[in-house]
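> pasting a predicted model and its sequence here:
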Amino acid sequence: MSGTITLTRRSGFQLRPRPYKVWIDGVAVGRLPHNGAAEFAVEPGDHLVELSLDGMYSKKVTVAVREGGTRRLHCGANGPLAFTAFGLLLPGLAIKLTLTH
């Protein structure tokens, strides 16, 4: 039996409303649309989740998934300067990814 990682992305300040690329354990597994959600089946255990877009990325978040369980994360731009020159200088600060449950 597997578990689930669910990601949500609300609209808000987003200069780049294109989908974020979703990475789990270093593998690109799909996309997360602007103002949308995505769900990924994973084996039970610890997983590293990261998002990217145009060379910018979130910090990696470790998620412990139980068998049959769901872990939820929320993401968005890390403030109005995230996708400006500031984001290019510090690409790891552009996307905010937070474990919510």
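Great, that's in hand.
> contacts, neighbours, all on C-alpha from now
OK.
> buried sites along stretch 77-86?
77, 78, 82, 83 (16 or more other C-alpha atoms under 10 Å).
> putting a second one here so we can go through both:
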Amino acid sequence: MSRIAVHRKKARWQDRGRDYVVFVDGKEVARIANGASCEVQVVPGPHAVQLRIDWCRSPELRVEVGQGETVQLSCGPNAHPLFAIFHILFVRNRYVWLRPAA
């Protein structure tokens, strides 16, 4: 069984009361609360993962998931709370960061 696991970094202020919506291959598969994690089952192979909150999103991240493997990802808000309005208005496609977990 192959999986994609996403851990959301706990934020003090930004988006702390709202969930990020997880999309795999363009389909909504989960929601992640502040400081929480989710794990979704996928078929082995390449997948596109993206997070969204309202009309803002992360860049799409392409991952290769092997048979029986769990790909670990982490995410969080890109903008400092004082600059959130700038991100919402001008760089909404990079509002959330998403990357392989360290």
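Great, that's in hand. All values derive from a computational prediction rather than experimental measurement.
> residue contacts, the residue nearest to the spatial centre of the first structure?
Nearest residue to the geometric centre of the first structure (C-alpha atoms, centre = their mean): residue 51, 4.0 Å. Going by C-alpha atoms under 8 Å, 6 or more residues apart in numbering, residue 51 of the first structure touches 20, 21, 22, 23, 57, 58, 59, 95, 97.
> so residue 58 of the first structure touches residue 74, yeah?
No. Using C-alpha atoms under 8 Å, residue 58 of the first structure is not in contact with residue 74, being 11.4 Å away.
> out of those two, which sits in the busier spot?
residue 58 (22 against 16; other C-alpha atoms under 10 Å).
> next, the distance between the ends of stretch 92-102 of the second structure.
The straight-line separation of the ends of stretch 92-102 of the second structure (C-alpha to C-alpha, to the nearest Å) is 25 Å.
> what's the answer for stretch 74-82 of the first structure, then?
16 Å.
> can you report how many residues lie near the residue nearest to residue 16 of the second structure when sequence neighbours are not counted?
In this structure, residue 16 of the second structure finds its nearest non-sequential neighbour in residue 34, 5.3 Å apart by C-alpha to C-alpha, 6 or more residues apart in numbering. Counted with other C-alpha under 10 Å, the neighbours of residue 34 of the second structure add up to 20.
> list the residues that contact residue 34 of the second structure.
Counting by C-alpha under 8 Å, 6+ apart, residue 34 of the second structure touches 8, 9, 10, 11, 15, 16, 17, 18, 19.
> which one (most neighbours) among those residues?
Neighbour max across these (other C-alpha under 10 Å) = residue 8, 21 neighbours.
> is it true that it touches residue 31?
No. Residue 8 of the second structure is beyond contact range of residue 31, at 10.3 Å (criterion: C-alpha under 8 Å).
> hey, what's in contact with both of the two?
With C-alpha under 8 Å, 6+ apart, residue 8 of the second structure and residue 31 have no common neighbours.
> in the helix or strand encompassing residue 64 of the first structure, what's buried?
Element membership of residue 64 of the first structure [criterion: DSSP states H and E] is strand 61-65. By neighbour count on 16+ other C-alpha under 10 Å, the buried set for strand 61-65 of the first structure is 61, 63, 65.
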